[in-house]
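>>> The sequence and its predicted three-dimensional model are supplied below.
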Amino acid sequence: MTGLGLVTPAGIGVDASWAQILSGESAAAKDPNLEGVSVDISCRVPGFDATELLGRKHARRLDRFVQLAIVAAREALADASLDAKTWDGTRVGVVIGCGMGGAATWEEQHRRMLEHGPDRVSAMLIPMLVPNMVAGQLAMEFGAKGPNLVTATACASGATAIGVARDLLRGGACDIVLTGGTEAGLTPLSIAGFAQMGALSHRVDDPGSASRPFDSGRDGFVAAEAAGVLVMERPADASARGARTRAHLAGYGASADAFHATAPDPEGAGAEAAILAALADADVAPSDVTHVNAHGTSTPLNDVSEART
């Protein structure tokens, strides 16, 4: 991994996001766009002006989940000291994780149809809402003409994308892959659905402490939007061009617990299988692992399952 770009509720850019995370200050807050929804708190990206960052055309014709990813990808390429104008685009792939796609566009155009009729629905509706548009748009932005994929595996979408990107590099299909994840589904309908499912915290009067993973008083998470993009290359290629290596992906594993649509296996069997597969792929013993990044959804069901894994 030679480049990193972030657009998160903690800030726009890696440095801004990391500084906010280290401060310990929560990004959760009341969300005026969710007025009337039982859960009206969220974590939005602060100060994201699409017109200023991307221009008027992209601000109007791209859904927010794509806009966030473009900004993150630009930072990642700059961080990797790569110039898309000079590379062989046929050897550059894009694999981005996205679970929902253009939720905001869908709701906006549905309202437009109800108010003005179907003939007033935008011709850009479908291109703006399909999840694969984020990979397609990044390809057009940077001339990436290699494999172009979007992975949709719910909360694991971004992690899945990184694993697929690694496999493309290992198999020789690409020399460079832009990979990561993006999501921007903070719409009234989406949040209402998550709330009805019992996934969101109802501590709306105290947003900063609403999400409390592995706490006995947990009652759900706070929904957020963000994008993160990595530049991935084979180690030999990165070394040959003198690139700084931020991290090395040692192993990857994937699984399904085949248990329930919204609840994990109470014993954590699915997560355990993925972890063991990753350890085997990396040829690493559990005792060699010094940090575990928990999913930690702060929901009653997930946290118990994860703690047992």
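Happy to help now that I have it. Residues are numbered from 1 along each chain as shown.
>>> Every contact and neighbour count from this point should use C-alpha atoms.
Fine.
>>> What's the end-to-end length of stretch 117-127?
This stretch, stretch 117-127, spans 20 Å end to end (Cα to Cα, to the nearest Å).
>>> Okay, buried residues for that stretch please.
For stretch 117-127, a neighbour-count test (16 or more other Cα atoms under 10 Å) marks 121, 125, 127 as buried.
>>> Output those in JSON lines; the columns should cover distance to residue 157 and secondary structure.
Formatted as JSON lines, the buried residues of stretch 117-127 follow (distance: Cα to Cα, whole Å; DSSP: H, G, I helix; E, B strand; the rest coil):
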{"residue": "121", "distance to residue 157": "30", "secondary structure": "coil"}
{"residue": "125", "distance to residue 157": "23", "secondary structure": "helix"}
{"residue": "127", "distance to residue 157": "20", "secondary structure": "helix"}
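>>> need the next SSE after the helix ranked longest in the chain, C-terminal direction.
Longest among the helix segments of the chain by residue count, using DSSP state H, is helix 64-79. Counting by DSSP states H and E, the next helix or strand C-terminal to helix 64-79 is strand 92-97.
>>> A further structure is provided below for comparison with the first:
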Amino acid sequence: MAGIDVAVTGLGLVTPAGIGTAASWAAVRAGRPTAALDPALEGNPVRISCRVPDWDPGQLLGGRRAHRLDRFTQFALVAAREAIADAGLDPQTWDGARVGVILGCADGGPGTVETQHRVLVEESPARVSPLLLPMQLPNMLAGQTAIEFGAKGPNLVVATACASGATAIGTARDLLLLDRCDIVVAGGSEAMITPLVMAGFAQMGALSRREDDPATASRPFDLDRDGFVAGEGAGVVILERAADARARGARIRARIAGYGATADAHHMTSPHPDGLGVQSAVRTALEDAGASAGDVQYVNAHGTAT
């Protein structure tokens, strides 16, 4: 499908820096850390996290709607709403059959699982919510987004750990190039800052333990790095074929020029010591874009500090 560009026409964010792209970008420009001691993690081996501040899903989504959704889905719906508006699109008028939703998520809704497990243990199976599975299953992230915006095209959630959002964008691009959709809502959402999940990360030795100074705990390129700081939130983009975006007069923020995905097939948590998987993925993306290494002006590192 050489010569067919895929354009980014809308952006939406919910992050520990705030709700909306403006709040997040302001924090990035100011270099403002969001890590802090988390009262909800009291008693855990590590109590540092980056939470979305002042989150009020009832106000943002309506009380009844929010009550039926896990936090990771709430984040995605708010981010998607911003992205769709930013793209100048109206779900009331688009052809839903040609709109896909491809989102990434590593875990689903562990907060709902932990809450309902307590109900099971402390009360009885009869008290477990019938919404347990619809709230916590990862596929409901894309399903609820489709319901919210009337998107009736391809609908799926991809889970490739920390690469889930990037994989979703690459998959969405392929669907556009194959003419399966005209518009795709793509990105990722995560809400894993729960006592159980964070205890698991801590036991793996993956989390920074610099509780004396949370703001500087994440230092991925420092010799003294000791782990990452867990965060939560959602990022959503609207993707269209560039020719279609131009035809409707849309603002094109960026384009997806190439994509590459590989696996190390090496270890369940550690990358190949020679970085072979990363090298292969980068080469594949460059070839897909018809570009060379010399064309690259910016690299966004997956700097986890582990």
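Arrived safely, thanks for sending. These figures come from a predicted structure and were not determined experimentally.
>>> that older thread, report the mean deviation for the longest helix of the first structure after fitting onto the second structure.
Mean deviation of helix 64-79 of the first structure relative to the second structure after superposition (mean Cα distance after the TM-score superposition for the first structure): 0.3 Å.
>>> Which stretch of the second structure lines up against that helix?
The counterpart of helix 64-79 of the first structure in the second structure, using TM-score structural alignment, spans residues 71-86.
>>> Ok, stretch 235-248 of the first structure next?
Alignment of stretch 235-248 of the first structure against the second structure: residues 242-255, by TM-score structural alignment.
>>> circling back to that earlier point, if you count neighbours, what's buried in the longest helix of the first structure?
For helix 64-79 of the first structure, by 16+ other Cα under 10 Å, it's 64-77, 79.
>>> again with stretch 218-227 of the second structure
Neighbour-count burial for stretch 218-227 of the second structure, with 16+ other Cα under 10 Å as criterion, is recorded at 218, 219, 220, 225, 226, 227.
>>> Work out for me the element residue 159 of the first structure sits within.
For residue 159 of the first structure, the element it lies in under DSSP H and E is helix 157-170.
>>> cool, and residue 301 of the first structure?
Going by DSSP H and E, residue 301 of the first structure is in helix 300-308.
>>> Residue 196 of the first structure now?
Under the criterion of DSSP H and E, residue 196 of the first structure resides in helix 188-197.
>>> on average, how far is that helix from the matching bit in the second structure?
Counting by mean Cα distance after the TM-score superposition for the first structure, helix 188-197 of the first structure comes out at 0.4 Å.
>>> Return the set of buried residues in the match of stretch 235-248 of the first structure.
Buried residues in stretch 242-255 of the second structure, counted by 16+ other Cα under 10 Å: 242, 245, 250, 252.
>>> Give me the mean distance between the helix holding residue 159 of the first structure and the second structure.
By mean Cα distance after the TM-score superposition for the first structure, the fitted helix 157-170 of the first structure averages 0.2 Å away from its aligned residues in the second structure.
>>> so where in the second structure does whichever helix or strand comes after that helix end up aligned?
Going down the chain from helix 157-170 of the first structure, the next helix or strand is strand 176-183, by DSSP H and E. Against the second structure, the aligned range for strand 176-183 of the first structure is residues 183-190 (TM-score structural alignment).
>>> For that stretch, give me the average deviation versus the first structure.
Mean for stretch 183-190 of the second structure is 0.2 Å (mean Cα distance after the TM-score superposition for the first structure).
>>> Now do the helices in the stretch 101-250 of the first structure.
103-116, 125-129, 133-142, 157-170, 188-197, 235-240 (DSSP state H, counting those that start in this stretch).
>>> closest to residue 16 of the first structure out of those?
Ranking the helices of the stretch 101-250 of the first structure by proximity to residue 16 of the first structure (Cα to Cα) places helix 157-170 first, at 21.0 Å.
>>> Per the alignment, residue 145 of the first structure pairs with which residue of the second structure?
Per TM-score structural alignment, the equivalent position to residue 145 of the first structure in the second structure is residue 152.
>>> dump the residue contacts of that match.
When contacts are counted by Cα atoms under 8 Å, 6 or more residues apart in numbering, residue 152 of the second structure touches 96, 97, 98, 99, 100, 146.
>>> ok, back up a step: what's the farthest-apart pair in the buried residues of stretch 242-255 of the second structure?
Taking every pair in these and measuring Cα to Cα, the maximum separation is 9.2 Å, between 242 and 250.
>>> Can you list the neighbours in contact with the helix holding residue 196 of the first structure?
For helix 188-197 of the first structure, using Cα under 8 Å, 6+ apart, the contacting residues are 33, 34, 35, 37, 38, 39, 103, 107, 185, 200, 201, 223.
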